[in-house]
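J.: Next come a sequence and a model predicted from it.
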Amino acid sequence: MAERTEQRICIKSCFNLGKSCAKTIEMLQKAFKDECMDQSQMKEWYRRFKSGRRSVESDPRSGRPPTGTSSDNVERVRVAVEQDRRLTVRELEDELGISKSTVWRILTKSLGITRVCALISGNIDISILFNQMGTTLKDATPRMTKKKSSAKKSR
């Protein structure tokens, strides 16, 4: 976020120095390279300064602030996973009272965990697995039999 503010400061400076929008864009792209904001954003900020805006800070956004991934929730998920690594995302959802998507976001983004429960215990209905993969057992059967027959031929 700080880099965006720096770029807005540069746009404002170029505007105050009398540089054109095109020249400002060229200078920022040269200075910030891959980290540079889009041309449309630069044009928008240039237009704002031209219309009299003084602040380089973003305007406050409306809507609900993000509360799901609060530090308290991240800590609760971390402790629960440390106690039992075999918990699934749904079990964490039920246990902690946090939505499944928020639990998933905390695990992957905040904690860097890609798999919570890699072991599957109990009997598995294979049709459920195929449904989750977006295919049916009938669709997968020819592929499975082809692999087996080709494996026998190669031996």
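T.: That came in fine, so what should we check first? It should be emphasised that the depicted structure is a prediction, and the values quoted were computed from it without experimental measurement.
J.: CA atoms for contacts and neighbours, from now on please.
T.: Fine.
J.: Three-state assignment for the closest residue to residue 4 other than its chain neighbours, please.
T.: Sequence neighbours aside, residue 37 is the residue nearest to residue 4 in space, at 7.3 Å (criterion: Cα to Cα, 6 or more residues apart in numbering). Secondary structure state of residue 37, per DSSP: H, G, I helix; E, B strand; the rest coil, is coil.
J.: What count of nearby residues applies to residue 37?
T.: Residue neighbour count, defined by other Cα atoms under 10 Å, stands at 17 for residue 37.
J.: Next: the one 4 residues further on.
T.: Counted with other Cα under 10 Å, the burial measure for residue 41 works out to 12 neighbours.
J.: try residue 89
T.: Summarising burial for residue 89: neighbours were counted as other Cα under 10 Å, giving 21.
J.: Give the buried residues for the longest helix anywhere in the chain.
T.: Once the chain is assigned using DSSP state H, the helix that runs over the most residues is helix 137-154. Under the neighbour-count criterion of 16 or more other Cα atoms under 10 Å, helix 137-154 has nothing buried.
J.: again with stretch 4-23
T.: For stretch 4-23, burial by neighbour count (16+ other Cα under 10 Å) applies to 7-12, 14-15, 21.
J.: cool, and stretch 37-52?
T.: Residues 37, 42-43, 45-46, 49 are the ones in stretch 37-52 that count as buried (16+ other Cα under 10 Å).
J.: try this one side by side with the last:
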Amino acid sequence: MDFSKEGCRFYTFTRWKLGKKATEIREELLQVFPESTPSLETVSRWIRAFAAGKLQLEDDHRPGRPRTSVTKAMTVRARDIIDEDPTVSLRFLSLVLGVSYGSAHDIVHEHLGLRKKCDRWIPQK
């Protein structure tokens, strides 16, 4: 079981309010959630933010370009193209859809749940 980033921040906040140091808090997290424990630097950074008055547990919104290539409409178009020609390649699909090869891969494998077998796209089991 993984512990969410917000859960780790909340735990860090409560333990910090009780007077625990960053190293102690991280050791406690490591004992219970070794796979999802943040680094000591991250725990320390969170504590510095809490001390400065930032009590937000969620990540700040990050500016940047939103994902525009992997959309519902693009997934439907990809499905139509594959239904018409099940031997279509990812390279060709990316060119027809006007998206990167990686986005075409995500659409086919993650959103449509298909895999290539004997030169045809078939549902993953």
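T.: Received it, and whenever you're ready, just let me know what you need. If you're wondering where the values come from, they're calculated on a predicted model, not measured in any experiment.
J.: what does the longest helix of structure 1 contact?
T.: Helix 137-154 of structure 1 is contacted from outside by 127, 130, using Cα atoms under 8 Å, 6 or more residues apart in numbering.
J.: Walking through structure 1, point out its helices one by one.
T.: Secondary structure of structure 1, counting by DSSP H: helices at 2-16, 21-32, 39-50, 71-83, 89-96, 100-105, 126-133, 137-154.
J.: ok, and the closest non-adjacent residue to residue 28 of structure 1?
T.: Spatially, and ignoring its direct neighbours in sequence, residue 28 of structure 1 is nearest to residue 36 (6.8 Å; Cα to Cα, 6+ apart).
J.: count of neighbours near that neighbour?
T.: Residue 36 of structure 1 - counted by other Cα under 10 Å - has 17 other residues nearby.
J.: Am I right that it is in contact with residue 29?
T.: Yes. If you go by Cα atoms under 8 Å, residue 36 of structure 1 and residue 29 touch, sitting 5.9 Å apart.
J.: hang on, the earlier thing: distance to residue 64 of structure 1 added to the helices of structure 1, as JSON lines?
T.: Formatted as JSON lines, these follow (distance: least, Cα to Cα, whole Å):
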{"stretch": "helix 2-16", "distance to residue 64 of structure 1": "23"}
{"stretch": "helix 21-32", "distance to residue 64 of structure 1": "32"}
{"stretch": "helix 39-50", "distance to residue 64 of structure 1": "24"}
{"stretch": "helix 71-83", "distance to residue 64 of structure 1": "17"}
{"stretch": "helix 89-96", "distance to residue 64 of structure 1": "21"}
{"stretch": "helix 100-105", "distance to residue 64 of structure 1": "15"}
{"stretch": "helix 126-133", "distance to residue 64 of structure 1": "32"}
{"stretch": "helix 137-154", "distance to residue 64 of structure 1": "43"}
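J.: quick check: angle from the longest helix of structure 1 to helix 126-133?
T.: Here helix 137-154 of structure 1 runs at an angle of 100 degrees relative to helix 126-133 (axes from the mean of the first three to the mean of the last three Cα atoms, to 10 degrees).
J.: List the residues that contact the closest residue to residue 105 of structure 2 other than its chain neighbours.
T.: With Cα to Cα, 6+ apart as the measure, residue 90 is the residue that lies nearest to residue 105 of structure 2, at 6.5 Å, once sequence neighbours are left out. Residues in contact with residue 90 of structure 2, defined by Cα under 8 Å, 6+ apart, are 101, 104-105.
J.: Same list (those) but as CSV, adding distance to residue 80 of structure 2 and neighbour count.
T.: Putting the contacts of residue 90 of structure 2 into CSV (distance: Cα to Cα, whole Å; neighbours: other Cα atoms under 10 Å) gives the following:
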residue, distance to residue 80 of structure 2, neighbour count
101, 18, 16
104, 14, 25
105, 16, 21
